[in-house]
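S.K.: got a predicted structure here, sequence first:
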Amino acid sequence: MIVLGSDHVGYPLKEQMKQHLQDKGIPYVDLGCDTTDRVDYPVYAARVARAVSQGEYARGMLFCGTGIGVSICANRFQGIRCVVCSEPYSAKLSRCHNDSNILALGARVVGSELAFMIADVWLSTPFEGGRHAARLEMMDLLERGKRDEPNQR
């Protein structure tokens, strides 16, 4: 199941994505916002990031004007690897190399059809593991303050 969140600018794209996910049979939960009335994006980015960080959901999607604000906020939570994508290739590599667990999309940057392509690739691409898993472990150690700098192998 995917957890979704947006600010007021990302709300229309989130609503379109919900229909796309429903058409594909992918279950989702929407944590807001529920209108185009102005809201503060950190509230909704934090809701989604906290839910993924705490293991309630494996992955999430966030929507705002550019995807940047929500991604910066989400990445402050332990274990979150939120990526902003505006084309499918980065979405694919963010999954297979970085095991990204939240996708951020900018409603002012990508149209709905491109957003659907990005999301489809992101949702269908598995993490490769291997050498990439070792790099994620390095990042996890840094996040927990266990190292000043990763050791080169």
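M.R.: Here it is on my side, so go on. Numbering: from 1, shown residues only.

S.K.: only C-alpha atoms from now on, for both contacts and neighbour counts.
M.R.: Fine.

S.K.: can you give me the helices for the protein?
M.R.: 11-23, 41-53, 68-74, 88-96, 112-124, 131-143 (DSSP state H).

S.K.: let's have those helices in CSV, adding mean neighbour count and distance to residue 61.
M.R.: Shown next, in CSV, are the helices of the chain (neighbours: other Cα atoms under 10 Å; distance: least, Cα to Cα, whole Å):
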stretch, mean neighbour count, distance to residue 61
helix 11-23, 18, 9
helix 41-53, 22, 8
helix 68-74, 23, 10
helix 88-96, 20, 12
helix 112-124, 18, 9
helix 131-143, 14, 20
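
S.K.: second one coming, line it up with the first:
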Amino acid sequence: MADSIIALGADHAGFHHKQIIKAHLEKLGFSVKDFGTDSPESVDYPDFAHPLAEAVGSGECKLGILVCGSGNGVAMTANKHPKVRAAICWNEELAALSRQHNNANVLCVPERFVSQELAVQMADIFLHTDFEGGRHGRRVSKISC
């Protein structure tokens, strides 16, 4: 997947983890499209989550990672977009299950509740875990309204 474009975005409360995740992904050879923000100055999370979700939903970017203080705001915003399944994760098992069972295509990281090291580990797991399909595919097909 290193040749796929990964979308990355955050608000001010997720800026620091976003920068660490970005550097890690680029070191691994991923192409990263950074939707901002570019500083810890206060901003509105939908201004970054909507463009990222559009890029993932359209297929421009294979997967996305959003970071904010709780993970909730960016997840709620991203999940308004058709074809986007954004999952808030705060441990490695949830990051894996979000891909395996829910075919999540956007990982939402709560910076105030996870370390930088854990955020990077979750990103790795999310990007390297495949959807299992089968019974999970049937369930995922029922998510959209």
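M.R.: Perfect, I can see it now. All of these numbers come straight from a predicted model, not from anything done at the bench.

S.K.: so what number do they get for TM-score?
M.R.: The TM-score (TM-score structural alignment, normalised by the length of structure 2) is 0.94; 141 aligned residues with a Cα RMSD of 0.9 Å.

S.K.: re earlier: okay, the helices of structure 1 in JSON lines with distance to residue 29 of structure 1 next?
M.R.: Output for those, formatted as JSON lines (distance: least, Cα to Cα, whole Å):
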{"stretch": "helix 11-23", "distance to residue 29 of structure 1": "9"}
{"stretch": "helix 41-53", "distance to residue 29 of structure 1": "10"}
{"stretch": "helix 68-74", "distance to residue 29 of structure 1": "17"}
{"stretch": "helix 88-96", "distance to residue 29 of structure 1": "21"}
{"stretch": "helix 112-124", "distance to residue 29 of structure 1": "15"}
{"stretch": "helix 131-143", "distance to residue 29 of structure 1": "27"}
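
S.K.: how about those, which one is nearest residue 3 of structure 1?
M.R.: helix 41-53 (6.3 Å; Cα to Cα).

S.K.: can you tell me what residue 81 of structure 1 aligns to in structure 2?
M.R.: By TM-score structural alignment, residue 81 of structure 1 lines up with residue 85 in structure 2.

S.K.: residues in contact with that match?
M.R.: Going by Cα atoms under 8 Å, 6 or more residues apart in numbering, residue 85 of structure 2 touches 78, 79, 102, 103, 104, 105, 106.

S.K.: so which of the residues you listed wins on neighbours?
M.R.: residue 106 (31 neighbours; other Cα atoms under 10 Å).

S.K.: now do the same contact list for the aligned residue in structure 1 for that residue.
M.R.: Matched to structure 1 by TM-score structural alignment, residue 106 of structure 2 sits across from residue 102. Applying Cα under 8 Å, 6+ apart to residue 102 of structure 1 gives the contacts 49, 59, 60, 61, 62, 80, 81, 82, 83.
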